[in-house]
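*Asks:* sequence-free structure coming up:
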């Protein structure tokens, strides 16, 4: 081995020795803290029972059909309000779609009466009524003009209206928002009565028609809050 290589190795060994000595003599206290965070979103799970109502068949003007629904919040988050979307289609006895004008005329004569009953024992009271045509075609603002809010505000409890939300008399104004919707795991009753309007005139063109009604209930979360 040449003198240069020996000399180089000697310098490297000396430097390594100095490094080891320095590491051994430099000591300090230390500590660590580790934090992990989990972000889990909740769920909005709105169901309606029953999903399919008994078919209303062989109807004539003047007939009425009371029906009851139960809106269920099966999610983990409270629901602040529920929107109702209405769609329908009309066919003849052969299952063929009728012309739009006739479909709308039939929907205009099928009235939905929104019912209210505090005790559950007395007869239901009709809070307001609207045609299926109006429910499907008017804006929520226009529909709201058809409701006698003053009459609603005289009822003794908080009432759910399908395109306004939960409303009640002035003494209920201080109820927190979280209890005026549907709390997680809770339910809300929804009672209606369908009525084939009797105009007092011939309605022969509305015979032998079939209307398929689809109601879509959409629940929305409560406002965000500090957690």
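*Replies:* Thanks, I have the structure now. Fair warning: this is a prediction, and the values are worked out from it, not measured in the lab.
*Asks:* drop to CA atoms for contacts and neighbour counts, all remaining ones
*Replies:* OK.
*Asks:* secondary structure element for residue 129?
*Replies:* Taking DSSP states H and E as the criterion, residue 129 maps to strand 125-131.
*Asks:* Second structure follows, compare the two:
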């Protein structure tokens, strides 16, 4: 015969969450545009998860509805996008490009594409948010742009939140 004793160790591994929220979910919805018009919009990215967001990737896609089927050029070439940073009420241009150049690219703060726009390398802490400002312009190229009359451009921006590096707990 012998004595024995048992202890049971109950352990839990709970994964954190990344939950990025865009407010408003539609950044821009404008009709009756003509060459030379500009639209400036502000939106907020919120981290509703329990983990800090280290970086956010921005992917751009769009579809053009050519109502008269007469487009010789991509409507996206004529939409200029300016990413703005609001520093003490003074806006500075972070990056200026056109939608057709953004399409298919993935911009990230880590590669300094939009580093000044996507925070000062801190990301978004859990429970916090950051405001962003963007300006769109239907560029007036001083040429005939009649082919775009009545057309629509449906822009899709996908914001992809990514966690920071793992750490010792």
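*Replies:* Thanks, I have the structure now. Nothing here was measured: the structure is a model prediction, and the numbers come from that model.
*Asks:* before we move on, back to that, the strand holding residue 129 of the first structure corresponds to what range in the second structure?
*Replies:* Using TM-score structural alignment, strand 125-131 of the first structure lines up with residues 92-98 of the second structure.
*Asks:* Counting neighbours, which bits of that stretch end up buried?
*Replies:* For stretch 92-98 of the second structure, a neighbour-count test (16 or more other Cα atoms under 10 Å) marks 94-95, 98 as buried.
*Asks:* Same question for stretch 60-67 of the second structure.
*Replies:* 60-62, 66.
*Asks:* can I get those residues in a markdown table with distance to residue 1 of the second structure and secondary structure?
*Replies:* A markdown table is the format used below for the buried residues of stretch 60-67 of the second structure (distance: Cα to Cα, whole Å; DSSP: H, G, I helix; E, B strand; the rest coil):
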| residue | distance to residue 1 of the second structure | secondary structure |
| --- | --- | --- |
| 60 | 74 | strand |
| 61 | 75 | strand |
| 62 | 78 | strand |
| 66 | 89 | coil |
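*Asks:* Would you mind checking which of these is nearest to residue 77 of the second structure?
*Replies:* Among those, residue 62 lies closest to residue 77 of the second structure (Cα to Cα), at 11.5 Å.
*Asks:* Alignment lookup: that closest one to the first structure.
*Replies:* Per TM-score structural alignment, residue 62 of the second structure is aligned with residue 88.
*Asks:* what's near enough to touch residue 49 of the second structure?
*Replies:* Each residue near residue 49 of the second structure by Cα atoms under 8 Å, 6 or more residues apart in numbering is listed here: 16-20, 126-127.
*Asks:* Tell me the secondary structure at the equivalent of residue 189 of the first structure over in the second structure.
*Replies:* Under the alignment (TM-score structural alignment), residue 189 of the first structure pairs with residue 131 in the second structure. Following DSSP: H, G, I helix; E, B strand; the rest coil, we place residue 131 of the second structure in the strand state.
*Asks:* Equivalent analysis for residue 225 of the first structure, please.
*Replies:* Residue 225 of the first structure falls in the coil class when you classify it by three-state DSSP.
*Asks:* From residue 24 of the first structure, how far off is it?
*Replies:* To residue 24 of the first structure, residue 225 of the first structure is 54 Å away according to Cα to Cα, to the nearest Å.
*Asks:* do the same with residue 203 of the first structure
*Replies:* Taking Cα to Cα, one finds residue 203 of the first structure at 104 Å from residue 24 of the first structure.
*Asks:* Neighbour count: the two, which is higher?
*Replies:* residue 203 (14 against 9; other Cα atoms under 10 Å).
*Asks:* And the furthest pair within the buried residues of stretch 60-67 of the second structure?
*Replies:* Longest span within the buried residues of stretch 60-67 of the second structure, Cα to Cα: 60 and 66, 19.4 Å.
*Asks:* So what does residue 151 of the second structure match up with in the first structure?
*Replies:* Match for residue 151 of the second structure (TM-score structural alignment): residue 209.
*Asks:* What is the neighbour count of its match?
*Replies:* 21.
*Asks:* got a list of what it touches?
*Replies:* 90-93.
*Asks:* Looking at these, which are in strands?
*Replies:* 90-91 (DSSP state E).
*Asks:* ok, the contacts of residue 209 of the first structure in the second structure, which still hold?
*Replies:* Retained in the second structure: 90-93, out of the contacts of residue 209 of the first structure (criterion both residues aligned by TM-score structural alignment, their matches' Cα atoms under 8 Å).
*Asks:* So residue 53 of the first structure: helix, strand or coil?
*Replies:* coil.
*Asks:* mind checking how far it is from residue 111 of the first structure?
*Replies:* 17 Å.
*Asks:* Quick check on the two: which one has the bigger neighbour count.
*Replies:* Higher neighbour count among residue 53 of the first structure and residue 111: residue 111, with 20 against 10, using other Cα under 10 Å.
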